[in-house]
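In: I would like the atomic coordinates for the input below:
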Amino acid sequence: MSADATIRECSRKKQWRAVIAASIGNALEWFDFIVFGFFAGTIAGLFFPTGNETVSLLLTFATFGVTFFVRPLGAVVLGTYADRHGRKAAFSLTIVLMMAGTAIIAVTPSYASIGVLAPALMVVARLLQGISAGAEFGSATAFLAEQNPARRGFFGSWQFASQGLTTILVTIVGFALTSTLTAAQMSDWGWRVPFFLGLLIGPVAYYIRRHVDETAEFKAIQTSERPLQETLAGGKKRLAIAFGAVVLCTVGMYTILFMPTYATRQLGLPAAGAFAAGFLSGVIQFALIPIVGAWSDRIGRLPVAFASATAVLIAIYPLFWWLTEQPSIATLLVVEAIMGLLLAGYMGGLAALLSELFPTRMRTTGLSISYSFAVALFGGFAPFINAWLIGVTNNNLAPSFYLMLAATLSLVALVAARKLGIR
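Out: As a prediction, this is how the structure comes out:
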């Protein structure tokens, strides 16, 4: 093998090690984060007993959503840290914070055992996870997108593909538990199992992240001493565009997270089948997002994103209407498969698009702030808003209205991105 070929082979190996490091850690981060939502019904009765099942569930979803209020804090503090000290340093720290929050959830006794301290500890744990998640997206996305600027779409796409992997892992665990344990066992100890699994994997993910190289693109620049001030002073329009582009992504992902609860409570479908539908959606996203990301390196970031967002806007209401008119596991599988396909098309080139909105010296700060605020305002409370809308309107089609709004906002952002020269 020639010297040039050897260098290229070493470079490819380093890039794939980076993908593995970011993806495994990111999947674990989101596993720990969203498994709370998948077991919201059980957690509601154990930690937020009110005598009213709907109020109890809403309090649980509010606890899920409150983490998104502190995500901007994590974005600002750890995002600027990443732009000053490196992506590797930041996303090694985020996984430690996520594990700390997960540990608290895993071991906290229920309300029946320790009273009001139980929901208080649950909120503290979710706040730690929120700070972690606020910086995870920016640091991991910048790290991936900077592996190879010529293939930014493909490498950046693993940010969202790893979230699809999270959906797969969570739904496998959820399906296994709900299929093998009784309701009493789930309430007693079964719901804690996923959190302990996350704790077991965490040290491995941390070790892998600590032993990857910093990106060459970051090492080649003169870092900014004030990345937050620079981003806010010169990048307000870019922050707004990135914010808008994230809206459909985050509402779509958290609506899929809400679907097991929706399927069991509103449609009366078995929990195991609802988890199977979520699994299918995760498989589609994990398989297709990197393909769309690679495609975006050839044809541009916007064409598939435009088409996918438009398809969501047009198709989501008929899909939910069909699901409510013919509620069955088969129908749910088809609906979630289509949702997974459309979201994969939208998110395939999204990480690259967002990364290209910001220069390297302030990239993580810009990514973290825009993403965390969009998720805080639109995504994190999507399960709460969907449950509230259904209760207020007495209309099981309500989740489709929220998705249509999200698609409209993101289409506006894509038009603005085109005007800035993003292709």
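
In: alpha carbons only for contacts and neighbour counts from here, please
Out: OK.

In: For the stretch 251-400 of the chain, which segments count as helices?
Out: For the stretch 251-400 of the chain, applying DSSP state H, counting those that start in this stretch gives helices covering 271-299, 302-325, 329-347, 350-356, 363-374, 382-393, 398-419.

In: what's the most buried one of these?
Out: Among the helices of the stretch 251-400 of the chain, judged by mean count of other CA atoms under 10 Å, the one packed with the most neighbours on average is helix 363-374 (a mean of 30).

In: need the helices of the stretch 251-400 of the chain in CSV with distance to Val247, can you?
Out: As requested, those are arranged in CSV below (distance: least, CA to CA, whole Å):
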stretch, distance to Val247
helix 271-299, 17
helix 302-325, 11
helix 329-347, 11
helix 350-356, 11
helix 363-374, 6
helix 382-393, 11
helix 398-419, 6
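
In: Quick one, which of these gets closest to Thr182.
Out: Thr182 sits nearest to helix 271-299 of all those, at 12.0 Å, using CA to CA.

In: Output the contacting helices and strands for the closest one.
Out: Applying 3 or more CA pairs under 8 Å, 6 or more residues apart in numbering; DSSP states H and E, one finds that helix 271-299 contacts helix 152-180, helix 236-265, helix 329-347.

In: Relative to Arg423, which of those helices is closest?
Out: For the helices and strands packed on helix 271-299, proximity to Arg423 was assessed by CA to CA; helix 152-180 is nearest, at 12.0 Å.

In: another one to check against the first:
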Amino acid sequence: MLLSSLGGTLEFYDFVIFVFFAEVISKLFYPSDIGYFWSSFNTYATFAVGYFIRPLGGIVMAHFGDKNGRKNMFMLSILLMVIPTFLMGILPTYESIGYFAPVILLLIRIFQGIAIGGELPGAWVFVCEHTPKNRLGFSIGVLTSSITGGILLGSIASLIVNLKYGDAEVLDYAWRIPFILGGIFGIISVFLRTFLEETPIFQEMKTSQKLLKIPLKEVFLNSKKAIFISGLMTWVLTGCIVILVLLMPNFIYNILNKTYRPITHAQIILIQMGIICTLGIGCLLSGFLRDRFGTVSILKFFSLSFIISSLIFFYVLTSEYSIQTIVIWYLISGLFAGMVNFTPLIMVNIFPANVRFSGLSFSYNIAYAIFGGLAPVLMATIGMYDLMFIGYYLAFLGFISFSVSIYLKSKKFE
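Out: Modelled structure (predicted):
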């Protein structure tokens, strides 16, 4: 569990560190005469390629994971992330190699997208098949919180580099440091993963010849409801991660400064770190409680608490409340966003073992690409009219999660 979690932390760090230095990358890897807008657009488009390619990467890696073993794909996913990240740290800029620079940058993001598509589903399946059922909630919680830890690690690295080095030094060489370190630590993680053993469930299926030639075909034929439920829970996860954790801090900064409650960028970074921490704690807490009281009861509790806390947070944000009150309710909503831990908990149990990797990876990556990709557009659109609508949207996702708990209760889900 710890080796899987460490790898997940480093892999997500490698994936998101790109966005923390997007402005620097836009200046170094694209011609200066195309203007700020197009260089920024190209940089973020290159970053988005990683998200667009992840469903394909996840589906392909899951196919071979269900056929040839979980460990093999687990090793491959981290290699596909680590090597491009290290190369990113030493990649020549546009000034040195011209248009080869953005082309290689695009290839790096493609390989990283393939890797991230297989890493998290593979990690969830791997931990699930190594863990006793009575400790599965906490084990998955540790793994899921470690993923948010990768985002936290990226923000910390960005903060340290920008505090230690001046703008000229960052632009000259310092931006490379987080990428090179990510590559080095990732290589160490690859070495540590060689000590992992194949899951006993896969070994048993291989011995009894229960492995399928085309696992995804079986998923489409006999697991349609599982795909739907998994897609709904992934929708909930994208709202909590993409909207509440990644995008919301910028909205907080803008709304507070517009309403004469001044706040600095440094304070916003610290607030974002805070909600990442409370989300991680929420994942651990939800998993711990699930192992003692069951999936349905704890999912209901976290869903209702998330609905209430997110509505209160947006109410105090859009009213004349103090920054301290806003931050407290933001962190509380982050704690109950720990209901995202039930997304993998449900998915690893709702698919049969011989198609578990394929079913989980297909459902998760397709839903994440759709709802995660639309989240920024949705926030910009509905937030422009009334920021409270974003709160209603998050509350709706909490309602979806609560509805899933009702469905699972009817199916006597453990």
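
In: Just give the TM-score of the two.
Out: Superposed pair, TM-score by TM-score structural alignment, normalised by the length of structure 2: 0.85. Supporting alignment: 401 aligned residues with a CA RMSD of 3.0 Å.

In: hang on, the earlier thing: output the helices and strands packed on helix 271-299 of structure 1 in CSV, with distance to Phe378 of structure 1 appended to each entry.
Out: What follows is these, written out as CSV (distance: least, CA to CA, whole Å):
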stretch, distance to Phe378 of structure 1
helix 152-180, 18
helix 236-265, 6
helix 329-347, 16
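
In: between these, which gets nearest to Phe38 of structure 1?
Out: Nearest to Phe38 of structure 1 among those is helix 236-265; the distance by CA to CA comes to 6.6 Å.

In: tell me the angle of that closest one relative to helix 398-419?
Out: For helix 236-265 of structure 1 against helix 398-419, the angle by axes from the mean of the first three to the mean of the last three CA atoms, to 10 degrees is 160 degrees.

In: Going by neighbour count, which residues in helix 236-265 of structure 1 are buried?
Out: Within helix 236-265 of structure 1, the residues scored as buried using 16 or more other CA atoms under 10 Å are 238-239, 241-264.

In: cool, stretch 132-145 of structure 2 as well?
Out: Buried positions in stretch 132-145 of structure 2, judged by neighbour count with 16+ other CA under 10 Å: Leu136, Gly137, Phe138, Ser139, Ile140, Gly141, Val142, Leu143, Thr144, Ser145.

In: Please state the offset of it from the chain centre?
Out: Centre-to-centre, stretch 132-145 of structure 2 and its host chain are 17 Å apart (CA atoms, centre = their mean, to the nearest Å).

In: I figured Pro178 of structure 2 was touching Leu159, is that so?
Out: No: with contact defined as CA atoms under 8 Å, Pro178 of structure 2 does not count as touching Leu159 (10.8 Å).

In: okay, these two: which has more neighbours?
Out: More crowded of Pro178 of structure 2 and Leu159, by other CA atoms under 10 Å: Pro178, with 24 against 15.

In: Give me the mean distance between stretch 118-133 of structure 1 and structure 2.
Out: Average distance, stretch 118-133 of structure 1 versus aligned residues of structure 2 after superposition (mean CA distance after the TM-score superposition for structure 1): 2.0 Å.

In: Name the residues that touch that stretch?
Out: Residues from elsewhere that reach stretch 118-133 of structure 1, judged by CA atoms under 8 Å, 6 or more residues apart in numbering: 29-30, 33, 47-48, 63-64, 66-75, 94-95, 97-98, 100-102, 104-105, 108-111.

In: Same check on stretch 184-198 of structure 2?
Out: Stretch 184-198 of structure 2 is contacted by residues 3-4, 6-7, 10-11, 69-71, 75, 78-79, 82, 86 when judged by CA under 8 Å, 6+ apart.

In: Phe64 of structure 1 corresponds to which position in structure 2?
Out: Under the alignment by TM-score structural alignment, Phe64 of structure 1 pairs with Phe47 in structure 2.

In: circling back to that earlier point, max pairwise distance over the buried residues of stretch 132-145 of structure 2: which two?
Out: Across the buried residues of stretch 132-145 of structure 2, the longest distance by CA to CA is 14.0 Å; it joins Leu136 and Ser145.
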